[in-house]
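Colleague: fold the following, please.
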Amino acid sequence: MLTTGSPAPEMVLEDTDGQTVRVSDHQGDHAVLLFFVRSTSCPVCTRHVRDLVARRGELEADNVRVLIAVPEDRERAARWKARHAIPFPVLTGRDRSPHELIGLTRRIFGAMQQSGSVLIDRHGIVRHAHGATLPTGSYDRQGIAAAIASSTQD
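Modeller: Model (predicted):
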């Protein structure tokens, strides 16, 4: 898992339209919150994404862009995004899972995909990194809020 205070690694992902998305392209403009769902079939993860959607105005006011990363392929990600009317870009990996890029691996006999969140400030520094094996612990709303508050001080 990434370490708070470290430079964010280069992450090249793909959105549901097949377009390349580089997290570093946001650097200088605004902070980026990446939320990594365990699976598009996970109701807990979907509930967390719904909370992010409900907080969209607040996040935009804090100059934070939300990106949702899923371990599935682009077609499945697109169906999930449409079914739940998710306004944020939903991203997949090109060569491997986005989760693997930051160290959110499969645990418990290799079957349970970890989920979590990463906040990268506009300077490209990781301000928040949180992961969990159980999806109920993956969305650290208070930790994200504190990281956003501290990154807007800069």
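Colleague: could you use CA atoms for every contact and neighbour count after this?
Modeller: Will do.
Colleague: show me where the protein has its helices.
Modeller: Remark: helices assigned in the chain by DSSP state H are 43-54, 56-61, 74-83, 98-102, 141-151.
Colleague: residues in contact with the shortest one?
Modeller: Spelled out, it's helix 98-102. Contacts to helix 98-102, defined as C-alpha atoms under 8 Å, 6 or more residues apart in numbering, come from residues 1-2, 9, 11, 13, 36, 69-71, 91-92, 105, 114-115.
Colleague: can you say which of the residues you listed are buried?
Modeller: Buried by 16 or more other C-alpha atoms under 10 Å: Leu2, Leu13, Phe36, Ala69, Val70, Pro71, Leu91, Thr92, Thr105, Gln114, Ser115, out of the contacts of helix 98-102.
Colleague: now render those as TSV, adding distance to Ala85.
Modeller: Output for the buried ones among the contacts of helix 98-102, formatted as TSV (distance: C-alpha to C-alpha, whole Å):
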residue	distance to Ala85
Leu2	30
Leu13	21
Phe36	17
Ala69	15
Val70	15
Pro71	19
Leu91	15
Thr92	17
Thr105	27
Gln114	24
Ser115	21
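Colleague: show me what contacts Gly137?
Modeller: Gly131 are the contacts of Gly137 under C-alpha under 8 Å, 6+ apart.
Colleague: make it 10 Å
Modeller: Contact partners of Gly137, counting by C-alpha atoms under 10 Å, 6 or more residues apart in numbering, are Val44, Cys45, Gln114, Ser115, Gly116, His130, Gly131.
Colleague: repeat for Leu59
Modeller: Counting by C-alpha under 10 Å, 6+ apart, Leu59 has contacts Ala31, Val32, Leu33, Leu52, Val53, Arg65, Val66, Ala145, Ile148.
Colleague: can you give me the neighbour number for the fourth one?
Modeller: In other words, Leu52. 20 (other C-alpha atoms under 10 Å).
Colleague: second chain to compare with the first, below:
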Amino acid sequence: MSRLTPGDTAPAFTLPDADGAPVSLADFRGRKVVVYFYPAAMTPGCTKQACDFRDSLASLSAAGYAVVGISPDKPEKLAKFRERDAVNFPLLSDVDRSVLQAYGAFGEKTMYGKKVTGVIRSTFVIDEQGKVELAQYNVKATGHVAKLRRDLGLD
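Modeller: Coordinates of the predicted model:
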């Protein structure tokens, strides 16, 4: 599994959102976008992370950043997650995990001391030209958005 590093071209994608409408990385060309990968909608850690992005969206948008969350969940589950937690940015469905794999966000990880294969919680900042500006793997669900804001010089 290869990992992305700053300067790499971000892998292109088109995935269905919570309503089944296609969303492409190319839709964000010309602005910066935070793309984050999370294991499962409506779980405690993923809910905390999504709500942190939700609560920071206005200031991230003001600084020129869009936010997109991607998980292997089906669109129907993403729609429930969006409604339940008032998520105000696109949640995309990568059921076959092809985009997760392209970003190096799916593979072997350690969970509770055991090696397992699954989604590696990861965040990428992609610049206006589609290049990776920041690549963070194995991020923590709690406190991650605050750290990302510091890393981007937004605090």
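Colleague: fetch the TM-score of the aligned pair.
Modeller: With the length set by TM-score structural alignment, normalised by the length of structure 1, the two chains reach a TM-score of 0.82; 147 aligned residues with a C-alpha RMSD of 2.3 Å.
Colleague: quick one: which of the buried ones among the contacts of helix 98-102 of structure 1 is nearest to Gln19 of structure 1?
Modeller: Leu13 (8.4 Å; C-alpha to C-alpha).
Colleague: how near is that closest one to Ser24 of structure 1?
Modeller: For Leu13 of structure 1, the distance to Ser24 of structure 1 equals 11 Å [C-alpha to C-alpha, to the nearest Å].
Colleague: before we move on, what about Thr92 of structure 1?
Modeller: Counting by C-alpha to C-alpha, the gap from Thr92 of structure 1 to Ser24 of structure 1 is 16 Å.
Colleague: for the most centrally placed residue in structure 2, which non-adjacent residue is spatially closest?
Modeller: Closest residue to the average C-alpha location of structure 2: Tyr36 at 1.3 Å, with C-alpha atoms, centre = their mean. Computed as C-alpha to C-alpha, 6 or more residues apart in numbering, the closest residue to Tyr36 of structure 2 that is not its neighbour in sequence is Thr123, at 4.2 Å.
Colleague: and the gap between the corresponding residue of structure 1 for that neighbour and Arg79 of structure 1?
Modeller: Alignment note (TM-score structural alignment): Thr123 of structure 2 maps to Ser117 of structure 1. Relative to Arg79 of structure 1, Ser117 of structure 1 is positioned 22 Å away (C-alpha to C-alpha).
Colleague: in terms of neighbours, single out the busier of the two.
Modeller: Using other C-alpha under 10 Å as the criterion, Ser117 of structure 1 and Arg79 rank with Ser117 on top: 25 against 13.
Colleague: burial count for Gly103 of structure 1?
Modeller: By other C-alpha under 10 Å, the residues close to Gly103 of structure 1 number 12.
Colleague: quick check: it touching Leu2?
Modeller: Yes. Counting by C-alpha atoms under 10 Å, Gly103 of structure 1 touches Leu2, with 7.0 Å between them.
Colleague: need the overlap of contacts for the two.
Modeller: Common neighbours of Gly103 of structure 1 and Leu2 (C-alpha under 10 Å, 6+ apart) are Gly131.
Colleague: ok, back up a step: so which of the helices of structure 1 is the most surrounded?
Modeller: helix 98-102 (a mean of 20; mean count of other C-alpha atoms under 10 Å).
Colleague: in structure 1, what residues pair with stretch 8-19 of structure 2?
Modeller: Counting by TM-score structural alignment, stretch 8-19 of structure 2 falls onto residues 6-17 of structure 1.
Colleague: distance from the chain centre to that stretch, please.
Modeller: Its chain's C-alpha centre and that of stretch 6-17 of structure 1 lie 10 Å apart, by C-alpha atoms, centre = their mean, to the nearest Å.
Colleague: stretch 66-85 of structure 2 too?
Modeller: Worked out by C-alpha atoms, centre = their mean, stretch 66-85 of structure 2 lies 11 Å from the chain centre.
Colleague: now stretch 38-51 of structure 2
Modeller: For stretch 38-51 of structure 2, the distance to the chain centre is 11 Å (C-alpha atoms, centre = their mean).
Colleague: what's the end-to-end length of that stretch?
Modeller: Its first and final residues considered, stretch 38-51 of structure 2 spans 13 Å by C-alpha to C-alpha.
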